[in-house]
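J.: Kindly generate the corresponding structure for this input.
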Amino acid sequence: MVNFNGNLVSKSEVKISITNRGYKYGDALFETIRVVSGKVLFLEDHYFRLMASMRIMRMDIPMNYTMEFFDEEIIKTVEANNFDGNFARVRLNVDRGDGGKYMPNKNAKINFSIVAETLDSPFYLSHTFQDYIVDLYKDFYVAPGLLSSLKSNNKAIQIIGSVYAQENGWKNCLVLNTNKSIIEALNGNLFLVKGNSIKTPPLEDGCLKGVMRKQILSLLQNNPNYNIEEVSISPFELQKADELFITNTIVGIQSIGQYRKKKYNNTVAEDILKSLNVKLRLG
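T.: The predicted model follows:
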């Protein structure tokens, strides 16, 4: 079952107009959310990121789009699909409705849709990483700035980069901005470990304002064993790093096993993963 503007319908009944602005222009935003046993994880972070992004996109936010409203609609959708354990991956999509060219119609109605898929586990799992090989994606670059940090439906680089990675037998690619700094992976934020120092690119470099990125930064700031920095990362630093790992709200933490001829371990990533799961249990 799919939730379209609060109505639960089967996937076969969902119809999007060819004049829909999300379809025509990518005039839409989305959140990828993890739901565990009837609870939306990191709800506040997802909600406030979505609201901030809608304001940046100059969307007229409906009065009923409260955090409680989306919490109820997400849970309603997950429960309607009868997943075992109610563990689900949810995509909440918001678009500006139909009509207009680049300039939207003044009376365009904001739509939302919620789609849910089942997940296997309520907690974040440790993933094999030795064969998780990555390289740089250098065909196109991301411009630093606020728009690049939005989770919008404009994902051309992620799509082409994913095809490029598959063609070369890699699991993922690392994305560069126009200053030739590494900003993220195709599907998540990047962290680099060297000794007890951990770096991740700053939002100003153009990386996604990731919800899991925020959680990891919070955990590290309270951990005396590590020094965390939000600082630009050069491709040359990859060869000197002890670990590289990718974060997003669905996978949690995915360690990278190899970049070119450099191989990495995952000791720090596993330590952070344990702390993350402890936080979820206590929460």
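J.: use CA for all of it now, contacts and neighbours both
T.: Fine.
J.: Residue 224 is in what secondary structure piece?
T.: Under the criterion DSSP states H and E, no helix or strand holds residue 224.
J.: Measure how buried it is and give me the count.
T.: Using other C-alpha atoms under 10 Å, residue 224 has 8 neighbouring residues.
J.: roughly how far apart are it and residue 265?
T.: 21 Å (C-alpha to C-alpha, to the nearest Å).
J.: what residues does the strand or helix carrying residue 112 touch?
T.: Assessed by DSSP H and E, residue 112 sits inside strand 111-118. If you take C-alpha atoms under 8 Å, 6 or more residues apart in numbering as the criterion, strand 111-118 is touched by 1-6, 74, 77-78, 81, 83-84, 86-97.
J.: what about it, distance to the chain center?
T.: Chain-centre distance of strand 111-118: 15 Å, with C-alpha atoms, centre = their mean, to the nearest Å.
J.: Tell me which residues of that strand come out buried.
T.: Counting neighbours by 16 or more other C-alpha atoms under 10 Å, one finds that the buried residues in strand 111-118 are 111, 112, 113, 114, 115, 116, 118.
J.: With stretch 127-138 instead?
T.: By neighbour count on 16+ other C-alpha under 10 Å, the buried set for stretch 127-138 is 129, 132, 133, 134, 135, 136, 137.
J.: I'd like these as CSV, with distance to residue 212 and secondary structure appended.
T.: Shown next, in CSV, are the buried residues of stretch 127-138 (distance: C-alpha to C-alpha, whole Å; DSSP: H, G, I helix; E, B strand; the rest coil):
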residue, distance to residue 212, secondary structure
129, 19, coil
132, 20, coil
133, 22, strand
134, 20, strand
135, 22, strand
136, 22, strand
137, 23, strand
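J.: Would you do the same for the sequence below? I want to compare the two.
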Amino acid sequence: MVQFNGRLLADDDNFLGSKNRGLRYGDSLFEALRSINGKLIFWEDHYLRLMASMRILRMEIPMEFTMEYLEEKILETISANQLEKDAARVRLTIFRNDGGLYLPETNNVSFLIETSPLSSPFYVLDDTAYEVELFKDFYINPDMLSNLKTNNKILNVVGSIFAEENGYQNCLLINNQKQIVEFLNGNIFVVKGNTIKTPPLEHGCLNGIVRKKLIEIIKKTEGWVLEESAVSPFELQKADEIFLTNSIMGIRPITKYRKKTYTSDKAKSLVGKLNAMARLT
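T.: Down below sits the predicted model:
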């Protein structure tokens, strides 16, 4: 079951037409988040990011789009799919309503909620082999739109195909200044000693929720230093550790980049702190 504008529908119902602006122009946003036993993890952060993104894209925010209303609709969908006692992945998509060409006829929006089961109720560190490479065919343009979680993900799609064709588990995306920005599906953190670095939003990375939470944790951890600054491809060869972060996986250590292999000590420490923070939300 999915939920479309407050109505529960079967997955295969034809409720979206060919004029859908998300399909035609990528005129849409989405949030992907975890639910554990009917509790939405970091929901307030996801909600605030979504509202800010809608304003940036000049979408009309409906009066009923309160945090409580959308949470209720998400939980209804989770329950309809019998996932209220399990771990679930939730995707909330917002798209501008039909009409117009590039210039929309309306800024009113619709919403779609989808859910699927997850194997683990908490973030679990997977330290199996995970090799990555640079994707250099196309670049991220470092501006505010790059910080948003929009449906314009063709670069990520082509990069994922490149990774699959060449036997990599993921790829690193770079901006037009040749700076490391993020992974295909999450933010990047680079560890050297007790310094943990992540690219700043100004370089074009997604304004990730788990990125935000880890920045908070690292800043509070005695003896660790957090830097939001440029990451060059050259630095990857000298790093002790690299890991990927997103709201579904949490933290995913990288094991190999070219001839360099990495440890996962900081990642192991952080995943426990992240789970503790998630339980408090």
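J.: TM between them?
T.: For these two chains in superposition, a TM-score of 0.98 is obtained (TM-score structural alignment, normalised by the length of the second structure); 281 aligned residues with a C-alpha RMSD of 1.1 Å.
J.: Residue 136 of the second structure pairs with which position in the first structure?
T.: When the first structure is aligned by TM-score structural alignment, residue 136 of the second structure is paired with residue 138.
J.: Its match against residue 177, yeah?
T.: No - contact criterion C-alpha atoms under 8 Å: residue 138 of the first structure and residue 177 do not qualify, at 9.4 Å.
J.: if we can go back for a sec, which of the contacts of strand 111-118 of the first structure are buried?
T.: Buried members of the contacts of strand 111-118 of the first structure, counted by 16+ other C-alpha under 10 Å: 1-4, 6, 74, 77-78, 81, 83, 86-97.
J.: In strands, which of these fall?
T.: Taking DSSP state E, the ones among those that sit in strands are 2, 3, 4, 88, 89, 90, 91, 92, 93, 94, 95.
J.: Skip the chain neighbours and tell me the closest residue to the last one.
T.: When the adjacent residues along the chain are set aside, residue 95 of the first structure lies closest to residue 28, with 4.1 Å between them (C-alpha to C-alpha, 6 or more residues apart in numbering).
J.: Now for that neighbour, how many residues are close by?
T.: Residue 28 of the first structure has 25 neighbours, counted by other C-alpha under 10 Å.
J.: which ones are touching the spatially closest residue to residue 8 of the first structure that is not a sequence neighbour?
T.: With C-alpha to C-alpha, 6+ apart as the criterion, residue 8 of the first structure has its nearest non-adjacent residue at 5.5 Å, and that residue is residue 2. Residues counted as contacts of residue 2 of the first structure (C-alpha under 8 Å, 6+ apart) are 8, 9, 10, 11, 14, 77, 113, 114, 115, 116.
J.: Across to the second structure, which of those hold up?
T.: Here is what carries over to the second structure from the contacts of residue 2 of the first structure, by both residues aligned by TM-score structural alignment, their matches' C-alpha atoms under 8 Å: 8, 9, 10, 11, 77, 113, 114, 115, 116.
J.: show me the contacts for residue 233 of the second structure.
T.: 179, 180.
J.: What residue in the first structure is paired with it?
T.: Alignment note (TM-score structural alignment): residue 233 of the second structure maps to residue 235 of the first structure.
J.: How much space separates its match from residue 129 of the first structure?
T.: Distance from residue 235 of the first structure to residue 129 of the first structure, by C-alpha to C-alpha: 20 Å.
J.: again, but for residue 76 of the first structure
T.: Taken as C-alpha to C-alpha, the span from residue 76 of the first structure to residue 129 of the first structure is 35 Å.
J.: Now residue 140 of the first structure: which helix or strand?
T.: strand 133-142.
J.: Counting by contacts, list what that strand packs against.
T.: In terms of contacts (3 or more C-alpha pairs under 8 Å, 6 or more residues apart in numbering; DSSP states H and E), strand 133-142 of the first structure is packed against helix 156-167, strand 172-177, strand 258-259.
J.: redo that, cut-off 10 Å
T.: Here strand 133-142 of the first structure touches helix 156-167, strand 172-177, strand 182-185, strand 258-259, going by 3 or more C-alpha pairs under 10 Å, 6 or more residues apart in numbering; DSSP states H and E.
J.: Which residue, neighbours along the chain excluded, lies closest to residue 143 of the second structure?
T.: Using C-alpha to C-alpha, 6+ apart, the closest residue to residue 143 of the second structure is residue 204 (5.6 Å).
J.: Give the aligned equivalent of that neighbour in the first structure.
T.: Matched to the first structure by TM-score structural alignment, residue 204 of the second structure sits across from residue 206.
J.: List the contacts of that match.
T.: 142-150, 176-178, 181-184 (C-alpha atoms under 10 Å, 6 or more residues apart in numbering).
J.: taking the helices and strands packed on strand 133-142 of the first structure together, which one is wrapped up most tightly?
T.: Mean neighbours per residue, mean count of other C-alpha atoms under 10 Å, is largest over these for strand 182-185, with a mean of 27.
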